[in-house]
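# Fold the stuff below for me.
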Amino acid sequence: MHRRAYLAAVGTAASAGLAGCSSALSVLEDDPCTGDNCHIGMNRTEFLPEVYEIAAGDTVVWKNTSEAYHTVTAYEALIPDAADYFASGGYESQTAAYEGWDDHGGQLGTRETFEHTFEVPGTYEYFCIPHEGAEMIGEIVVSE
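Modelled structure (predicted):
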């Protein structure tokens, strides 16, 4: 009888230990940004939230809240005409960002951030270069 109690206790402890590990990873993967440290988080293949609304002149901070490497890269043709292009790594065009990614330029590692100030009202679409095929895209809507 003592053996069964011992095995039950060990099994429960092992399960609890493993559950703690997986839940810690899950929190890291699914933890959207809150508070002042960032506005948009990133899980394995999503920006969280996917659509973010701000006023002209506001700065948006993205934070990689996952274990994967990500980028924040504007679709050059899908931002307002008068707007400044933006991409993690400081690239001035979508082509340059793609070329930079060949050497992992612009990548954001776990807990790294990127920020951009949006001066021109309109809709801005952006994506993550390594996860573009998985449709990791986002949208910033900037009002007057």
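
# use CA for all of it now, contacts and neighbours both
Will do.

# can you tell me how far the residue nearest to the spatial centre of the chain sits from Ser93?
Most central in the chain under Cα atoms, centre = their mean is Met42, positioned 2.1 Å from the mean C-alpha point. Using Cα to Cα, to the nearest Å, Met42 is found at 22 Å from Ser93.

# please give me the structure for this one as well, since I'd like to look at both together:
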Amino acid sequence: MDRRAYLRGIAGVSVLAASGCLGVGADESTEYDIGMSTQAFRPEQYEVGVGDTVVWRNTSSHAHSVTAYESGLPESASFFASGGFEDEQSARDAWASQTDGALHQGDSYSHTFEVAGEYQYFCIPHERSQMVGTIVVG
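This next block holds a predicted model:
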């Protein structure tokens, strides 16, 4: 085998290996709808249809929560929060006392939206850093 043929073979294998790595990343993105970086939901706004389920995934090394603002829910919509709390104050109290409702790196939370409208939500420990998001259900 001459040197040029060998180098072409190495280059081809490198391209295939790199494209395989990119494919893994693409598959991982389909496992969730909204990621959580250090202090932000990505994307900050997400649109779905009535009856659709949204999946959040903590993609950072910091603990986060997904907590609805009760004042930011459409009329007759269900409250939602990681940890399964009944209302916003219960979620805040649990976080302050025990860090309940925490999503650690790689953890996911999902909620099905049954009422059309805009839903405002936030991360309890990063609320002051404006880690907030909006779900638009149409």
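
# Superposed, what's their TM-score?
TM-score of the superposed chains, computed with TM-score structural alignment, normalised by the length of the second structure, equals 0.79; 113 aligned residues with a Cα RMSD of 1.7 Å.

# Determine which residue in the second structure is aligned with the residue nearest to the centre of the first structure, please.
Superposed on the second structure with TM-score structural alignment, Met42 of the first structure falls opposite Met36.

# Identify the residues contacting that match.
Residues near Met36 of the second structure by Cα atoms under 8 Å, 6 or more residues apart in numbering: Arg42, Trp56, Arg57, Asn58, Thr59, Ser60, His64.

# repeat that for 6 Å
By Cα atoms under 6 Å, 6 or more residues apart in numbering, the contact list for Met36 of the second structure reads Asn58, Thr59.

# what's the answer for the one 4 residues further on, then?
Residues in contact with Ala40 of the second structure (Cα under 6 Å, 6+ apart) are Met131.

# how does it look with 10 Å?
Ser60, His64, Phe122, Cys123, His126, Glu127, Ser129, Gln130, Met131, Val132, Gly133 (Cα atoms under 10 Å, 6 or more residues apart in numbering).

# do Asp81 of the first structure as well
Val120, Gly122.

# quick one: it from His70 of the first structure, how far?
Asp81 of the first structure is 26 Å from His70 of the first structure, by Cα to Cα.

# Over to Gly89 of the first structure?
11 Å.

# Sketch out the strands for the second structure, chain order is fine.
34-36, 41-42, 45-48, 53-58, 67-68, 108-112, 117-122, 132-137 (DSSP state E).
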